[in-house]
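Participant: here's my sequence, what's the structure:
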Amino acid sequence: MKPDDAVSYAQVAVLNGPAEPLHYRIPQLREPTARPGVRVLVPLGRREALGIVVDTTPTLPDPSLEKGLKDLAAVLDERPVLPEDLLRLCRWMATYYLHPLPAVLETALPPGLTAKPAIRYRLTDEGRRALLGSAAPSAGARALEEALAASGELGACELRDLPRGWKAHAHRLEEKGWIRKEFAWPSTQPTQKVIRIVQLVREPPPERLTRSRHLRGFVEVLLEAGGSCPLARIRARVPNVHYWVQKLTEEGFLRVQDREVLRESPLAQEMPPSAPASLTPEQDQVVRRVGEVLDSGGFHPLVLYGVTGSGKTEVYLALIERVLAAGRTALVLVPEIALSTQLEALFRSRFGSGLAVWHSGLSPGVRDDQWKKIVRGESPVVLGVRSAVFSPLPNLGLIVVDEEHDGSYKQEDRLRYHARDAAVMRARLVGVPVVLGSATPSLQSIHNWRLGRYELLRLEKRVEERPLPQVAVVDMRRHRGPFRVLSPELQEALRETLEQGYQAILFLNRRGFATFFLCRTCGYVLQCPHCAVSATYHQSSDRLQCHYCGWEAQIPGACPVCGKHALIPFGFGTERVEEEFKRSFPHVETVRIDRDAVSRPGQLVEHLNAFRSGKARVLIGTQMVAKGHDFPQVTLVGVINADTSLQVADFRSGETTVQLLLQVAGRAGRGDAPGRVLIQTYNPQHHAIQAAVHMDYLRFCEAELTSRQALQYPPFTRLARLLVTAPDPEAAKRVAGECAGTAEELKEAFAADDRPVALMGPAPAPIHKLKGRYRWNLYIKAWSHAHLQPFLEALMAWVAHRKLPRTVHVAVDRDPMSSL
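Facilitator: As a prediction, this is how the structure comes out:
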């Protein structure tokens, strides 16, 4: 094709290619379908690569780019897989998080849409006639023509065996219209579920039905089903079904067709049916206010601060119904799969097949079908975890982020984005309201409310005027030996609760049986060989395990350092709590929910259903059970050790502790009976523990924000972490030092321009070795995004031009949630 035939140009983000988009010509025959958001195949070096069109222009930004410019090889979609607002969101995320745009786009798409398609060549009727007298120019060309003439089509396996020269000849044959290039997507085609439907066109004559009871039974099944029925259902009731289907189809009595079936999420909890609840005066006031915002249109962030049990979910449902009535769509984010299973049941009862669910616990086939429903506009409501922020909902009208404070919204590898912040930005780009709901809003959201950027709405009372639970502290400094796990006070409370016929939750945010094994002779602690952390002992498997990389090993018979047989376990996790409970209450059924006990989402749903139905009386778990769940029969919550999150070397540890304690405390007393909470701690006077005891979250926020402002920590400043990792400790240290040196030079230049920036480090990360890689942190702090963003861009530009060893990785973590 001549360059003059191209009428416009496409900017393409090439997946697994360069960090910046590349320009390609759009041939005239591709122009109608080459739009932003579609997938394309493009030439890249000696191969073809998959890419996403991010923009089209009639001219090039620089005419010199025309030289050597190549054409798009193929457009793979009739309509965009990423709508305009998602493309703009991905562009913002690439800039803000300093991550390559192609990698951001790949994160936004289901895996099935980012795999390179298999190519097939099919011989056309014109080609079949033309090849009879063709004289192929090379051995590869002859082999291609002979293979096509023999089979009519060639796939990847056959093409791989052809001699060199076939590719150029295939291109010539395609231009002549003698063959047609087709693309098969291996990861999406097999996941399509198709069922065979048998439809009754007209009934056989009565005398024929009278003669054959099998035929009569066959027709009766179809009539009972309304005239059409899946073949599998007929097969279960009628013998020799294939004989009757074939015979009656040939005679014109039946019609058989294959129909695609969209699979739904199978992970909803079993919830008792209930009619929509009447809104309380507080709920109604919130719904009215958000309704005013919806009617006025435009971007408007709102923080819904509602105590646990105040009915935030019912507010979400009422708002979504209002949005759907206006012909628009809604996106609801939750932090974890454990929470989505309960909301899925509630949302499904209200919205039926109009709900699409999105999270990694679904099988690839179900995820493909959920994506199809969203793209086709068949599901105006999407409920999902972090990655659901990329759902391609058309005509978006509302975004809800439930438990907006939760750290699970932050991805800690590759694209280190925060789904809450991405949701707020998407709402801004689309121009719609976003509701950030929580019983313990993040200090960032509280700060934005104080500055007037967000509007605060409150639900201060539980539904039906139920009281908040009574919270008491158990000072564990007074208990030793057998009471280290379950104090006498907690055991007595458990006994009373169970005798009254109610349920209890025991919470400890640490899994396993023993935290570590220590040698009493030399003090050595058994560690993971790939990470600088102690190995946790799991009694169920009688093995040591690393919770970071998955390494496992048997317990050595002797200390690997001194050789003495003096290894003993220390510390405890949920597995030990379960054992201690069963020792005191041997006849009480329990379920344990942590990553060890529920390795797949189906198990999680089974455990939650067992507890909700009353088959299990006590639920033992980590933070997976701490938030969002509504169990009306739970009247007691026991916090086994409230100090675990206080010991983390992070300026957010107090905030995280209070949020976790208040959230888990809120599981108690959500039914007719009042609730109580016992918090076991070695720091009873710590301000975070006291805030949980008095259940006064806003007072804690005021004190914590005052402290953060004095120390110049977020949300009063903007923070980023430069993470340098390498398998060689010296290489990691050296590159971290070089980055720090360049950062110091940039700091001086920015200071001269009245843009102050502070540097902290470089220093080894608290977990200095992780998955075989040594880690160094360099923190960069600035007063505003306007100062921090150009500083980071300049620093990463230096990194990009500095030829680092391939084994050394440098990543930016904007707004880090973890310092580990």
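Participant: switch to C-alpha atoms for all contacts and neighbour counts from now on
Facilitator: Fine.
Participant: and the closest residue to Thr440 other than its chain neighbours, what helix or strand is that in?
Facilitator: On the basis of Cα to Cα, 6 or more residues apart in numbering, the spatially nearest residue to Thr440 that is not a chain neighbour turns out to be Gln659, at 5.6 Å. Per DSSP states H and E, Gln659 falls inside helix 653-665.
Participant: the strands in the stretch 401-550 of the chain, which residues?
Facilitator: 433-438, 455-459, 470-475, 503-507, 516-519, 536-538, 543-545 (DSSP state E, counting those that start in this stretch).
Participant: what's the most buried one of the ones you listed?
Facilitator: Among these, strand 503-507 has the highest mean neighbour count (mean count of other Cα atoms under 10 Å), at a mean of 27.
Participant: another one to check against the first:
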Amino acid sequence: MAQSLVGTGFGVKGIFTVASQRVQVVVDLPLFGAFTYLSHFDVIPGQRVAVPFGTRQLCGVVVTGIPPEGLPETQLKEVAQVFDALPPLPADFLAMVNFAAAYYHFPLGQTLFTALPTGLREARDIIPPDERPFALTAKGEAEAPPARQRARLALWQALGDGALTQAQARQVTPQAGKILADWLAEERIRRVSPERVPLELGPAPHLNDDQQAALSALTAQPSGFQSWLLHGITGSGKTEVYLQRIAPSLAAGQQVLVLVPEINLTPQLVERFIQRFPASRIAVQHSQLADGERLRNWLDAWQGRADIVIGTRLSVFTPMPRLGLIVVDEEHDGSFKQQDGLRYHARDLAIWRARQAGIPIILGSATPSLETVANVEAGRYRKLTLSQRAHGAARLPTVRLVDTRRAKLTEGLSDAVIKALASRLERGEMSLVFINRRGFAPVLACTDCGWTSGCPRCSTRLVLHLMERKLRCHHCGWEEAVPHACPECGAPDIKPLGEGTQRLESALGRLFPSARILRIDRDTTQRKQAWDEIYRQVHAGEVDMLVGTQMLAKGHDFGTLSLVTVLNADGGLYSADYRASERLFAQLTQVAGRAGRADAPGEVLVQTQWPDHPLYQALVAHDFDGFAASLLQERRLAAFPPAVYQALLRADATELAQANAFLTQVRAQVQPLAEEVLISGPAPALMVRLANRERAQLVLESPSRQALHRFLDQLPPLLDALARQHGRGLRWSLDVDPQEM
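Facilitator: All right, here's what the predicted structure looks like:
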């Protein structure tokens, strides 16, 4: 619903002015609807503008909509400035933003500004670099510089051989910038549109029968919407199928969007793309890029200069005028779901975008999500299978379960695991010890009174990071020094309980003094070039053992890795989240798949106290299809997604009672509106306290997606009104298609 802003406007400036008109503008604030302004400029939807808002001047974007009548023009503020160095945001980008705002029931302004790079969120004009090359005019060709001006003569001669970009000109002479500026003013050179570089392909390996069959099916339908599931076992060469399917799209002058789940997967993937498409321009998008670099890459994609965009979840919004193909690698991965702010799922938005554009999309995974499996069963997606590993001698690793119920463990390692690690070290093969806990130990405890190191801001434990002598919360970031004695009873005998990556690294160093051990977790990969150095060490044969968390569970191809050992996997079996077993099976399958990708046969040892559990039995048999079928049947019987559609209404406050009171009142008022929607709760969130906020939630679910969204459409105004009654300290949020409870 449109709203009006009352008051006087700032001064306006611009080139083109028109008679006063009312326009609808959205800004980056948690307010639903657009705001009405007066504009003396000729503006169209997608135009970035500066507008007064209270005492501030904000960046806004003009959107479609009929401004409300009633308020006199004297009570409306005026658009202060139009930013016109860039063209208006494209219509298909705005359509996607509108869909995301409507589907996830999030303010349109915040949705739009979430989708923009940081530079375009600011109230300033962005002047894009002019990357058109320079060519000599007839006047320039006729007037050669004198021989004594060697730099100018060298540049003039180079231009005589063909057009040059500014970067190419600087390679001729460092003075190129000033010389070109002078010649441009003298009309001795001109800007020319760059010619499209013909597609150049690097060497490609021979495809096996499965890969060739998948590629033939994909290329048989080069245009039109179709959602494909490329279900390939780990190491089956899914990336090679992507590359060979991308080539004809690039040859046809189309752009390609490739989504990956993790930043750390990007460097090696980009390198493969550069080797395969050396003349194509690749734009990388992820949160570790500097704001300026991310903006340049975004503009390159929008202006059609980039042929391929490779990025993490926010890249799904990147405008691409020639988009012809979308690839979502590791489509099952939970990191495609944003967990705060605009809680969107990049995979689902990518599918919507492909449908709107009428282009194919490929979803790749060794462990597809149950939502994707259900869509294949329903005939909405077409499935392609890669059942053999791409490397000729490679086979799926043998998976063995190590029963630890009565086993004596040394620093969390069983005798079987220690012997297996020793044998690989003797043979010069690499091993991976996997534990999904960074730090030295999950908790510090007092052996006298039972005190444990709890986070003062969250309902979780502080993790011991021994090297830094810190206790750290991995949820809110709280840090404190390690106490010298128990804070409760004063006893000096406080000990770390359990294992983390730091403790394992230390233990392996004592057990295998000659081993070269490399720990990979979030603590060791914070530097920008960390992953480049890790790949260099591994591929140079400088590592005997890797110790790591889930960062190592997917996407990495370490050829000499022949042994994977998994510690403390059972924790995933105890979770109250119904998705926990799906996530655990995917994680174990992915990490197991790092072994045996080259000539050496792979082996996986999983330490467990539940060796007879169906999940582990399916893992031993490499039976994803059977395990997924049983999980789908359980979900249908229990009426859980994907059998039903779900949303969470979350509330957080300084006191749990306040959050519960708000949700109880909400439930009472909206129950009459819930014709086909089941409302459960309120109940505490799985992690009740996070960053000094107490959290509770209502679960909203329906067998009909349309019925659920009709119900959700009515909630925001009511929720805002009720939240105001409960004080400024209360916050609410809607999470549509939640991935975490």
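Participant: superposed, what's their TM-score?
Facilitator: Comparison of the two superposed chains (TM-score structural alignment, normalised by the length of the second structure) gives a TM-score of 0.87, and 706 aligned residues with a Cα RMSD of 3.7 Å.
Participant: hang on, the earlier thing: where in the second structure does the helix holding Gln659 of the first structure fall?
Facilitator: Matched against the second structure by TM-score structural alignment, helix 653-665 of the first structure falls on residues 580-592.
Participant: who touches that stretch?
Facilitator: Here stretch 580-592 of the second structure makes contact (Cα atoms under 8 Å, 6 or more residues apart in numbering) with 234, 366-367, 397, 399, 434, 550, 552-554, 564, 569, 572-573, 604, 615, 619, 622, 631.
Participant: and for stretch 622-633 of the first structure?
Facilitator: 309, 336, 338-339, 342, 403, 502-503, 507-511, 574, 593-594, 612, 660, 663-667, 669-673.
Participant: just the buried members of these?
Facilitator: 309, 336, 338-339, 342, 403, 502-503, 507-511, 574, 593-594, 612, 660, 663-667, 669-671 (16 or more other Cα atoms under 10 Å).
Participant: mark which of these are part of helices, please.
Facilitator: Members of these lying in helices (criterion: DSSP state H): 338-339, 342, 574, 612, 660, 663-665.
Participant: distance to Asp77 of the first structure added to those, as TSV?
Facilitator: Formatted as TSV, these follow (distance: Cα to Cα, whole Å):
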residue	distance to Asp77 of the first structure
Ala338	35
Leu339	35
Gln342	36
Thr574	49
Arg612	45
Leu660	45
Gln663	45
Val664	47
Ala665	50
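Participant: what's the farthest-apart pair in the residues you listed?
Facilitator: By the measure Cα to Cα, Gln342 and Thr574 form the most distant pair in these, at 22.7 Å.
Participant: relative to Gln246 of the first structure, how far out is the residue of the first structure most remote from its centre?
Facilitator: Centroid-distance maximum for the first structure: Glu207 at 61.0 Å, with Cα atoms, centre = their mean. In this view, Glu207 of the first structure and Gln246 of the first structure are 20 Å apart by Cα to Cα, to the nearest Å.
Participant: please enumerate the helices of the stretch 51-200 of the second structure.
Facilitator: 91-103, 108-115, 138-142, 150-160, 166-172, 176-185 (DSSP state H, counting those that start in this stretch).
Participant: go on, the stretch 201-350 of the second structure?
Facilitator: Using DSSP H, counting those that start in this stretch, helices in the stretch 201-350 of the second structure cover 209-219, 238-251, 266-276, 291-302, 346-357.
Participant: filter the contacts of stretch 580-592 of the second structure down to the buried ones, ChimeraX style.
Facilitator: Buried subset of those, written as a ChimeraX selection, criterion 16+ other Cα under 10 Å:
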select :234,366,367,397,399,434,550,552,553,554,564,569,572,604,615,619,622,631
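Participant: about what we covered before: mind putting the strands of the stretch 401-550 of the first structure in CSV, distance to Pro569 of the first structure included?
Facilitator: Shown next, in CSV, are the strands of the stretch 401-550 of the first structure (distance: least, Cα to Cα, whole Å):
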stretch, distance to Pro569 of the first structure
strand 433-438, 38
strand 455-459, 46
strand 470-475, 24
strand 503-507, 21
strand 516-519, 4
strand 536-538, 8
strand 543-545, 11
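Participant: related to what we said a few turns ago, okay, the helices of the stretch 51-200 of the second structure, which one's buried deepest?
Facilitator: helix 108-115 comes out most buried of the helices of the stretch 51-200 of the second structure by mean count of other Cα under 10 Å, with a mean of 23.
Participant: pull up the aligned stretch in the first structure for that helix.
Facilitator: Going by TM-score structural alignment: helix 108-115 of the second structure matches residues 101-108.
Participant: distance from the matching stretch to the second structure after superposition?
Facilitator: With mean Cα distance after the TM-score superposition for the first structure, stretch 101-108 of the first structure departs from the second structure by a mean of 0.6 Å once superposed.
Participant: so where in the first structure does stretch 502-509 of the second structure end up aligned?
Facilitator: Counting by TM-score structural alignment, stretch 502-509 of the second structure sits on residues 575-582 of the first structure.
Participant: and stretch 316-328 of the second structure, which stretch of the first structure?
Facilitator: Using TM-score structural alignment, stretch 316-328 of the second structure pairs with 389-401 in the first structure.
Participant: how about the match of stretch 502-509 of the second structure: buried residues?
Facilitator: In stretch 575-582 of the first structure, counting by 16+ other Cα under 10 Å, buried: 575-578, 580-581.
Participant: one more: stretch 222-236 of the second structure?
Facilitator: Buried, per 16+ other Cα under 10 Å, within stretch 222-236 of the second structure: 222, 225-236.
Participant: ends of that stretch, what's the gap?
Facilitator: 23 Å.
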